[in-house]
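A.B. asks: Sequence below, structure please.
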Amino acid sequence: MSAKVHTYEEIAQHNSRSDLWIVIEGKVYDITKFLDEHPGGEEVLLDEGAKDATAAFEDVGHTDDARDLLVKYYIGEVDPNSKPIKVERPVEAIPDAPKGK
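C.D. replies: Model (predicted):
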């Protein structure tokens, strides 16, 4: 069975705490269930959600264990004919400002 192919337009629709996809090295991952488990916190994942997070992933210097964990969340490949689109972080992902007294 071949891998499911996703366009960046489709990937951009999965940009919330309840439905979050990322792209790393051309592979698409549904990391929704990993948000609460991420050692670096969920905010960094939400910042990279629904877009190509390869540079951010590599900059951190993840361990082999972290790379192996990706297999669990793999859902397909990016359509090679698809072009990345600008994705804004959803309002629900931005923490509330502290409330005054």
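A.B. asks: CA atoms for contacts and neighbours, from now on please.
C.D. replies: Fine.
A.B. asks: Please, which helix or strand holds Glu43?
C.D. replies: Using DSSP states H and E, Glu43 falls within helix 42-48.
A.B. asks: Let me know the next secondary structure element after the longest helix along the chain.
C.D. replies: Counting by DSSP state H, the longest helix found in the chain is helix 64-73. As assigned by DSSP H and E, the chain's next helix or strand after helix 64-73 is strand 74-78.
A.B. asks: Which of the residues in stretch 15-30 are classified as buried?
C.D. replies: For stretch 15-30, burial by neighbour count (16 or more other C-alpha atoms under 10 Å) applies to Asn15, Ser16, Arg17, Leu20, Trp21, Ile22, Val23, Ile24, Lys27, Val28, Tyr29, Asp30.
A.B. asks: Now show me the structure for the sequence below, then we'll compare the two:
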Amino acid sequence: MDAEVRRLEDRIDAVNREGQLRLDAVMARIEGRFDTITQQNRHMESSIAAMSQDMKSIRSTIIVTALASVLAIAGVVYAGQALWAGGFSSGQSDRPAATQSSSP
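C.D. replies: Next up is the predicted model:
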């Protein structure tokens, strides 16, 4: 009977070892998947940070372009007014002076 108990205990130990090996293999695959997911999350976070930086850069470019456009338009309007006013003044000075004629 001791031999039979010993054989059963050995069989139980073998089944336990086999189960532990299977569990270890499954846990290694699960841990590998978690590592992959963690790496993907890090990559996504860095991509999001890069996109955020790019959006800030684009926003700054748009603001600077808008300001430059407004200043350019204001400069054109000012130059046009100055040119028109200068031409008007110049045209006035080129006219002959009006003289009074005496009527007999």
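A.B. asks: Just give the TM-score of the two.
C.D. replies: The TM-score (TM-score structural alignment, normalised by the length of the first structure) is 0.18; 29 aligned residues with a C-alpha RMSD of 3.5 Å.
A.B. asks: Just give me the neighbour total for Gly91 of the second structure.
C.D. replies: Gly91 of the second structure: 10 surrounding residues under other C-alpha atoms under 10 Å.
A.B. asks: separation between Ser16 of the first structure and Asp64 of the first structure?
C.D. replies: The gap separating Ser16 of the first structure from Asp64 of the first structure is 27 Å, by C-alpha to C-alpha, to the nearest Å.
A.B. asks: do the same with Ile11 of the first structure
C.D. replies: Distance, Ile11 of the first structure to Asp64 of the first structure, using C-alpha to C-alpha: 25 Å.
A.B. asks: more crowded one of the two?
C.D. replies: The residue with more neighbours, out of Ile11 of the first structure and Asp64, is Ile11; 24 against 8, by other C-alpha under 10 Å.
A.B. asks: what's the burial count for Phe72 of the first structure?
C.D. replies: No Phe there; residue 72 of the first structure is Lys. Lys72 of the first structure has 11 neighbours, counted by other C-alpha under 10 Å.
A.B. asks: Please report how far it lies from Tyr29 of the first structure.
C.D. replies: Separation of Lys72 of the first structure from Tyr29 of the first structure (C-alpha to C-alpha): 9 Å.
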